[in-house]
Structure formats: structure tokens, C-alpha cells
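>>> got a predicted model here, sequence first, then my questions.
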Amino acid sequence: MEEMEEDAPERIEDENHNCGAEGVSVSSPAQVCVDSDSSSDTCESDSSASSAANGAALLFSSTSKFFLNAMTAEEYRTVYWPKLERAIEHLLTQSPMEHISISYEQIYSHVYKCVCQQHSELLYNDLMWKITSHLEQVSSELQASPPEHLIENFNLALTQYTAALHCIVPVFIYMNKFYIETKLNRDLRDDLMKLFSDHVAEKHVSTLLPLLKKAHSMPFQVKPSTMASVVKGLYALRPDWVPLAPALFSRFIPQIDAPALESQLLYYAAQDKTLQMELSQNGFSRGDQSRKRASEES
């Protein structure tokens, strides 16, 4: 990403944690001059006059500085947002093992200034639009994925997205604190994970779950780590998907089933026997049975 022109501004918060304007430099009292008459400019030596002049200069300097640096909606749209959009695009598309050189301090600086200049709503809406557009593209690519590759490709998409959020959420923390949490009563990461749920996972869950159940019945057809990652990811996104495949989710999510009941012991034994038969039919032997203890052979 190209270098951004401004250094990160000093963060200033008042006692109510409200976002403040950038710091301004103020002349010392000895340097403040006032008009003593219409014909000449002199520096006041009287302490009260100097104090009044200093206060007036401070107010004028602060107000002038704020309005001179005020960011218009057009400036936000043409200068600040394009730089932030390029950074977001880099973060969303880099692979988990790839490192793209981005100055997070400069991104944070731009977010900070947009929030301080009262463009939080614009920034939030643009961020959500950008990520939604990206996720719709991801969903289209998964739609074109062959069924035998869908589980792996979904896992890659979810892994890449969550890795991107580890970078995006921290640099937008100022917007999260002073706009999303305060005015929307929500959290940025929750909102962004809901986008993935709505625009990607929900569109493919009806295809994914049968594939996951089939893969689980044929051990090592899909890597166990991939199976666990996808099932746990779906559960984290939408716990209410559990009833769609309770046996599958219970294999990877602890304590998701109801406690075992003594009255169901025969049922549990039958389930275990069925699983052993399935493993045996798929080429998984029970080991060397000739080494049983004598007590087991009687």
C-alpha cells in the first residue's frame, strides 16, 4: 500500500472519552501581541491584559486550526476512503501464510481522523459494503467449486477471513469504540462475522453438512484437522445449525449432547458396535487379536 501522507495524530480524549480535535500549538504569553492603539502594535506587559490576550489567541488558534483541518464528505470520499479500501482489500485477499507490508499505524491514523471529523457512519457503511462485496465474490467461487473440494475450499475461505479480521478489527478499534459500541450497541467483530455467516456460510451449509457427514463416515477422506475446523467454524457462526446434524457436531464440540443416561446404555453400546463395524468395513482392523489375555479368551 502506498505511503500515506500524514503521521498518526496524537490521540486526545476528554474525561467522557469523547473524540477530540487534533492538538494545536499555542504561542507563549510573551509572544502574544494586542493592538494598544490605531497607530502601533505593542506587546502588553500588564499581566491581566496578557492573560486575556493569550486566552483569545488560544481560542482563535484552536478554532481556526479545527476548521482549517475539517474533513469534508468529498475529501473523505476521494482521499481517505480509497486508501483505506486498498488496505482492506490487501488484508482480505492475502493468504494466512503470506505477509503484506502495510503500515497499520497509518491506517489507524486515517480511521482516527475520519471518526474525529464526524464521518463514523460513512466509514462504517463503506467498510461493511466493501467486505460484503468481497464475501459475495467468495461465495460465488465456492458455488463453482466441485463437491469433492467444497469442504477444503470452505475451510480455506473461513481461515483466510478470520485471519484478515485479526488485522482489520484492531485498526478500526477507534470507530468500534466511539460509534459501533456507543451508538449501535454492537461490536465490530460480531458484525463482520455475521457478514460471513449471511453471505457465505448460510448459502452453502445445506450442501456442506451432507458432505461433512459422508466424509465423517469414511475416515481420512478429509483431513481430521480440516473436518474439525469446518464443523467448529459453522458452530461458532450459527449454533442453531446443530439440529441439522447433531451427531456430526457432537463429534467435534464438547458437551453439546445431553448428559448420558443410565437408561440409554444399551443404545450407546449399539452405536459403538455400529461404528466399529463401519471402521472394519472401511479397512480399519482392530489390531492383533492373538495377543488377548487368557481371561479374555475364556
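That came through fine. Numbers count the residues shown, from 1 in each chain.

>>> please make it C-alpha for all contacts and neighbour counts, starting now.
Noted.

>>> measure His216 to Leu142 for me?
Relative to Leu142, His216 is positioned 21 Å away (criterion: C-alpha to C-alpha, to the nearest Å).

>>> more neighbours: these two, which one.
Taking His216 and Leu142 together and counting by other C-alpha atoms under 10 Å, Leu142 has the greater number of neighbours (20 against 17).

>>> assign a three-state SS to the spatially closest residue to Ala163 that is not a sequence neighbour, would you?
Among residues not flanking Ala163 along the chain, Pro96 sits closest, at 6.3 Å (C-alpha to C-alpha, 6 or more residues apart in numbering). Judged by DSSP: H, G, I helix; E, B strand; the rest coil, the three-state class of Pro96 is coil.

>>> just His99 next, same as before
With three-state DSSP as the basis, the three-state label of His99 is coil.

>>> cool, the one 3 residues further on as well?
What three-state DSSP gives for Ile102 is coil.

>>> for it, give its distance to Lys83.
As defined by C-alpha to C-alpha, Ile102 lies at a distance of 11 Å from Lys83.

>>> more neighbours, the two?
Set Ile102 next to Lys83 and count neighbours by other C-alpha under 10 Å: Lys83 wins out with 18 against 14.

>>> if I look at that one, how far off is Ser120?
When distances are taken as C-alpha to C-alpha, Lys83 and Ser120 turn out to be 16 Å apart.

>>> stretch 48-65: how far from the chain's middle?
Centroid separation between stretch 48-65 and its chain, computed with C-alpha atoms, centre = their mean, to the nearest Å, is 44 Å.

>>> ugh, wrong one, I meant stretch 210-219
Between the centre of stretch 210-219 and the centre of its host chain there is 30 Å, according to C-alpha atoms, centre = their mean.

>>> could you do stretch 52-71 as well?
Its chain's average C-alpha position is 38 Å from that of stretch 52-71, according to C-alpha atoms, centre = their mean.

>>> presented hereafter is structure B, for comparison with structure A:
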Amino acid sequence: MEAMEDDSSEVKDDHNHNYCGSSGGGKVREALSSQVPDGLSAPQLVCPTVPGGEPAKRQGRLWSGSPCGSKLMDSDTGSESSEVSETDCSAANAEEKFSLDSTSKFLLNAMAVEDYRKNHWPNLEEAIDRLLIQNLSDHISVSYAQIYGYVYKCVCQQHSELLYGDLTSKITAHLQQVSTQLQASPPENLIENFNVALTQYLASLQCIVPVFIYLNKFYIESKLNRDMKEDLMKLFADHVAEKHLSKLMPLLIKAHSMPFQVQPSTMASVVKGLYSLRPEWAQLAPALFSSFIPQIHPAAVESRLPDYADHDRKLQMELSMNGFPRGDQSRKRASEDS
């Protein structure tokens, strides 16, 4: 009986039932081992330690793990005191949340771009192709409401920049093909072929610009401070008209000096089209452009009336030499002969 009391007196039990002992630890393990059935190992008694190698009991607190760092638990009261300040924990939590939010936004944006590439742009690209290559006599069935719906979704999903870049790239590639075809045209057909290309392009813009009006209003006008039609007209000027202007202008001047060599409607369409693309081109041939567009020349002044009359006489002589008679002069009034 006294031996058992001696052994038990060396086993120390704290309020958390952590059995720790110095010299009596071996006796307790032997006693427990003797009570464990054969084939099972006795549980190991471990005293939690704190930095420095001292048992936690000696300092009156126990270590407890925490996501924000290690905490000390008071052995008597069970209260916790954190080694890491609450500010550090909040900063760590905020950093982790920011990282998760950034990753989520990146994944959402990637999914949205992939959806645009797979579902929205292919349908728009097909419609643009059909509008660009249509002939004036063709009647192509295109759902403008559907195209407008795709454009609306793209703008609302913050894909305006992508959409406008794809649109201009698509039209630029088409105009480069048109320019290549015009290069193969013989000189006698260049004016007519250029007129067909320009007329067809203008007709396409009358369909493309309205269905992209949402993109034009909320991106091109508001952010780029430009206009979609002006930008698309500039594409034709850069990639088609400017490349053929050096050949086209002499042909137009020659055709203007020889009436009806080219249909007047074709001449008017080409000259007015060039002026709409770049008004400064009128200065390359003022006489040509002034025949189809008013106010190309400066306003008339009284001091130059003799020059104007001389110009009219020369024009009448050129018309007479080219087979255009002045008409029946027998019915002139007698006062005009004097």
C-alpha cells in the first residue's frame, strides 16, 4: 500500500490532465504496460514543450496551433494569448482573399474571352463577310436583329476593344484583296472597276454601321473620340484609293477631256467618292473636281470676269472640235448679231 502511494505521489496531474513526471514516469509506464493486453503497445506519454526545451507545465501555459500563428493556452484559465498580432492576421487574411479574388477574376475574364471567340465573333464574322462581298443585285438574308444582339452582348461584357479590333482587321483584309484585284485591271477598265469597288463598299457600310451602332456610341465615340463610318472610310482610302490614285487620276483627267469616253454617271461617282475620302485630293485636278463638286474653286470676283468668259469660249471650241455642234443659230434674235 505504501509503495503504491509512493508511486502515485510522483505522478503529477495538471488541470488539463497532462500527466508529467520526472523520476516516476518509468513506474507509471510499467504499470500501464502491465495492464495492456498482449500484442498491443502502451500509449506513449508525452509532455508538451515550449521553445527552450522546458515542459509547458513549468511555464503554466500550453502551445496550441493556429492558422495565424502559434498561441499559448493558459493551463489554469484556458485563455489564449496570440503571439501574432491581430493586425498581422488581418493582413494575411486580406492578402489571401486578394489572391483568390484576382485568380477568380482572371479565370472569369479568360472564360468570357473564350466565349467571345467561340460563340460571338464567328457569327459576326460570317455576317460581315456576307455584307462585304454582296453584289448590288443580290438579296442576302441577314438577321440584323441577331447581329445587333451579338454586338450588344460583346459591349456589355467589356469586349468592345476586342470586337473593334476584329472588325477593322476583317475589313482591312477584305480591302487588301480588293486592291490586289484592281492592280490586275487593264487601264481602260480601271475607272469602271474602281467605281464598282467603291460603290459596293459604301453599300456595305450602310448595313454594317447601323448594326454596330452600340459599339460606335459606347466605345468609339465615347472612348476613342472618333466615328465608326469615318474610320472605315479611312480604311478604304488607305488600302485601296491611295494605292491606285497615281494611275487613276490621269485616266480621269483624260476621260473628262473626252466627253462620253466614260459614262457621266461613273465619272461623277468616282470623282465624288474620291472627294468624300479625302477632300484635299481635289487640289490635284481642280478643273476635274469642279465639274462635279461645287465650290472647289474660289468664289467668283468681278475683276476676273474676262477670264471666266475666255474659259467658256475655250470650252465651247473644244466641244465643237469633238463633234458637238452649237445647234441651230438661225433662230437667234437680231439684236444678238449686232
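Arrived safely. As the structure is a computational prediction, the values presented were derived from the model and not from experiment.

>>> so what number do they get for TM-score?
Overlay of the two chains. TM-score (TM-score structural alignment, normalised by the length of the first structure): 0.74; 232 aligned residues with a C-alpha RMSD of 1.8 Å.

>>> can you tell me how far the aligned residue in the second structure for the residue nearest to Ala163 of the first structure sits from Pro122 of the second structure?
Matched by TM-score structural alignment, Pro96 of the first structure corresponds to Leu136 in the second structure. Counting by C-alpha to C-alpha, the gap between Leu136 of the second structure and Pro122 of the second structure amounts to 25 Å.

>>> can you pull out the strands in the stretch 1-150 of the first structure?
Taking DSSP state E, counting those that start in this stretch, the strands of the stretch 1-150 of the first structure run over residues 34-35, 41-42.

>>> what's the matching range in the first structure for stretch 219-229 of the second structure?
Using TM-score structural alignment, stretch 219-229 of the second structure corresponds to residues 179-189 of the first structure.

>>> quote the end-to-end distance of that stretch.
Taking C-alpha to C-alpha, the first and last residues of stretch 179-189 of the first structure lie 14 Å apart.

>>> which one of the strands of the stretch 1-150 of the first structure lies closest to Ser295 of the first structure?
The minimum distance between Ser295 of the first structure and those falls on strand 34-35, with 108.1 Å, by C-alpha to C-alpha.

>>> contacts only, for the equivalent of Trp121 of the second structure over in the first structure.
Under the alignment (TM-score structural alignment), Trp121 of the second structure maps onto Trp81 of the first structure. Neighbour list for Trp81 of the first structure: Leu123 [criterion: C-alpha atoms under 8 Å, 6 or more residues apart in numbering].

>>> ok, Trp81 of the first structure to Thr132 of the first structure distance?
Here the criterion is C-alpha to C-alpha. By it, Trp81 of the first structure lies 16 Å from Thr132 of the first structure.

>>> same check on Glu296 of the first structure?
Using C-alpha to C-alpha, one gets 61 Å for the distance from Glu296 of the first structure to Thr132 of the first structure.

>>> swap in Leu188 of the first structure?
The gap separating Leu188 of the first structure from Thr132 of the first structure is 14 Å, by C-alpha to C-alpha.

>>> got it, and Leu209 of the first structure?
To Thr132 of the first structure, Leu209 of the first structure is 24 Å away according to C-alpha to C-alpha.

>>> break down the stretch 151-300 of the second structure into its helices, ranges please.
Counting by DSSP state H, counting those that start in this stretch, the stretch 151-300 of the second structure forms helices over residues 160-183, 187-211, 213-215, 228-236, 242-257, 264-277, 286-290, given from the N-terminal end onward.

>>> turn the ones you listed into TSV, columns for distance to Lys12 of the second structure.
Putting the helices of the stretch 151-300 of the second structure into TSV (distance: least, C-alpha to C-alpha, whole Å) gives the following:
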stretch	distance to Lys12 of the second structure
helix 160-183	74
helix 187-211	86
helix 213-215	80
helix 228-236	87
helix 242-257	100
helix 264-277	100
helix 286-290	113
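
>>> related to what we said a few turns ago, which of Glu296 and Thr132 of the first structure has more neighbours?
In this view Glu296 of the first structure and Thr132 are compared by other C-alpha under 10 Å, and Thr132 has more residues nearby, 18 against 7.

>>> which residues in the stretch 1-150 of the second structure form strands?
Counting by DSSP E, counting those that start in this stretch, the stretch 1-150 of the second structure has these strands, from start to end: 12-13, 19-20, 61-64, 71-74, 80-82.

>>> can I get those in TSV with distance to Phe98 of the second structure and mean neighbour count?
As requested, the strands of the stretch 1-150 of the second structure are arranged in TSV below (distance: least, C-alpha to C-alpha, whole Å; neighbours: other C-alpha atoms under 10 Å):
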stretch	distance to Phe98 of the second structure	mean neighbour count
strand 12-13	47	13
strand 19-20	45	18
strand 61-64	28	18
strand 71-74	26	18
strand 80-82	24	14
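
>>> so which of the helices of the stretch 151-300 of the second structure is nearest Ser102 of the second structure?
In this view, these are compared for proximity to Ser102 of the second structure by C-alpha to C-alpha, and helix 160-183 is the closest at 21.4 Å.

>>> just the helices of the stretch 151-300 of the second structure: most buried one?
The highest average neighbour count among those, using mean count of other C-alpha atoms under 10 Å, belongs to helix 213-215 at a mean of 20.

>>> with the first structure overlaid, how far apart is it on average?
Between helix 213-215 of the second structure and the aligned residues of the first structure, the post-superposition mean distance stands at 1.0 Å (mean C-alpha distance after the TM-score superposition for the first structure).

>>> centre of the chain to the helix or strand hosting Leu275 of the first structure, how far?
If you go by DSSP states H and E, Leu275 of the first structure is part of helix 265-281. The gap between where helix 265-281 of the first structure is centred and where its chain is centred comes out at 42 Å by C-alpha atoms, centre = their mean.

>>> that helix aligns to what range in the second structure?
Residues 305-321 of the second structure are the counterpart of helix 265-281 of the first structure, counting by TM-score structural alignment.

>>> how much does that stretch stray from the first structure?
Once the two are superposed, stretch 305-321 of the second structure sits an average of 1.2 Å from its aligned residues in the first structure (mean C-alpha distance after the TM-score superposition for the first structure).

>>> next, the buried residues of that stretch.
Burial within stretch 305-321 of the second structure, assessed by neighbour count using 16 or more other C-alpha atoms under 10 Å, is assigned to Leu319.

>>> which other residues reach it?
By C-alpha under 8 Å, 6+ apart, the list of residues contacting stretch 305-321 of the second structure from outside reads Pro325, Arg326.
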